[in-house]
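Enquirer: Sharing a sequence plus its predicted fold:
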Amino acid sequence: MHEEVEINTDFITLGQFIKLINILESGGMVKGFLQEQGALVNNELEHRRGRKLYPNDIIEIEHVGSYKVVKD
């Protein structure tokens, strides 16, 4: 089961999403994390923090969790 994360816009970037779920605090930390580890977005490895996430996208972050973007 995926933890649902609500957004009130049409999309959110992966970098903003990671800060929203409170696993990293700064943009610099997010950039380094994504360059080194990345995240799975809809089962595709993603390293770009500018990747747009839309409602119903599934984001999986190793050792952290699995999330589903939902519209507020």
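Expert: The structure has been received and is ready for your questions.

Enquirer: C-alpha only now, for contacts and for neighbours.
Expert: Noted.

Enquirer: Counting residues, which strand of this structure comes out longest?
Expert: In the chain, taking DSSP state E as the definition, the longest strand is strand 65-71.

Enquirer: elements contacting it?
Expert: Using 3 or more Cα pairs under 8 Å, 6 or more residues apart in numbering; DSSP states H and E as the contact definition, the elements that strand 65-71 packs against are strand 3-7, strand 58-61.

Enquirer: tell me the angle the longest one makes with strand 65-71.
Expert: With axes from the mean of the first three to the mean of the last three Cα atoms, to 10 degrees defining the directions, strand 3-7 sits at 40 degrees from strand 65-71.

Enquirer: Presented hereafter is structure B, for comparison with structure A:
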Amino acid sequence: MNCRNHPEREARVSCQKMMIGYCEECLENCEACTDPCTYCKFRPQCIIWELCKKSEKRYKLEAESKGNQS
């Protein structure tokens, strides 16, 4: 499986919900979770979610989804 954002690269992890792969750079830049604000049954064991848990980008996306533009 190749990376969704960088098709020339091999995926390091894949999203179990969306069946999409992501490379190391996407994980490091928190560009991997495509929908961090809706329910995901895989979230408790999701490596992508765990890596992006404390990301500013994630907090911004969550705030925007609730209508709290910052």
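Expert: Thanks, I have the structure now. Keep in mind it's a predicted model, so treat the numbers as computed, not measured.

Enquirer: TM value for the aligned chains?
Expert: Aligned and superposed, the two chains score 0.21 in TM-score terms (TM-score structural alignment, normalised by the length of structure 2); 35 aligned residues with a Cα RMSD of 4.9 Å.

Enquirer: so which of the helices and strands packed on strand 65-71 of structure 1 is the most packed in?
Expert: Mean neighbour count (mean count of other Cα atoms under 10 Å) peaks for strand 58-61 among those, with a mean of 20.

Enquirer: hang on, the earlier thing: what about the helices and strands packed on strand 65-71 of structure 1, which gets the closest to residue 27 of structure 1?
Expert: When these are ranked by proximity to residue 27 of structure 1, the top entry is strand 58-61, at 16.7 Å, counting by Cα to Cα.

Enquirer: Could you name the helices and strands sitting against that closest one?
Expert: For strand 58-61 of structure 1, the packing partners by 3+ Cα pairs under 8 Å, 6+ apart come out as strand 39-41, strand 65-71.

Enquirer: do you know which of those lies nearest residue 15 of structure 1?
Expert: With Cα to Cα as the criterion, residue 15 of structure 1 lies closest to strand 39-41 of those, at 10.5 Å.

Enquirer: coming back round to it: quick one: the helices and strands packed on strand 65-71 of structure 1 as CSV, columns for distance to residue 31 of structure 1 too.
Expert: Formatted as CSV, these follow (distance: least, Cα to Cα, whole Å):
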stretch, distance to residue 31 of structure 1
strand 3-7, 21
strand 58-61, 14
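
Enquirer: For residue 28 of structure 1, which of these is the nearest?
Expert: Taking Cα to Cα as the measure, those were each checked against residue 28 of structure 1, and strand 58-61 came out nearest at 17.5 Å.

Enquirer: Please identify the buried residues of whatever helix or strand residue 48 of structure 2 lives in?
Expert: Counting by DSSP states H and E, the element that carries residue 48 of structure 2 is helix 47-51. By neighbour count on 16 or more other Cα atoms under 10 Å, the buried set for helix 47-51 of structure 2 is 48, 49.
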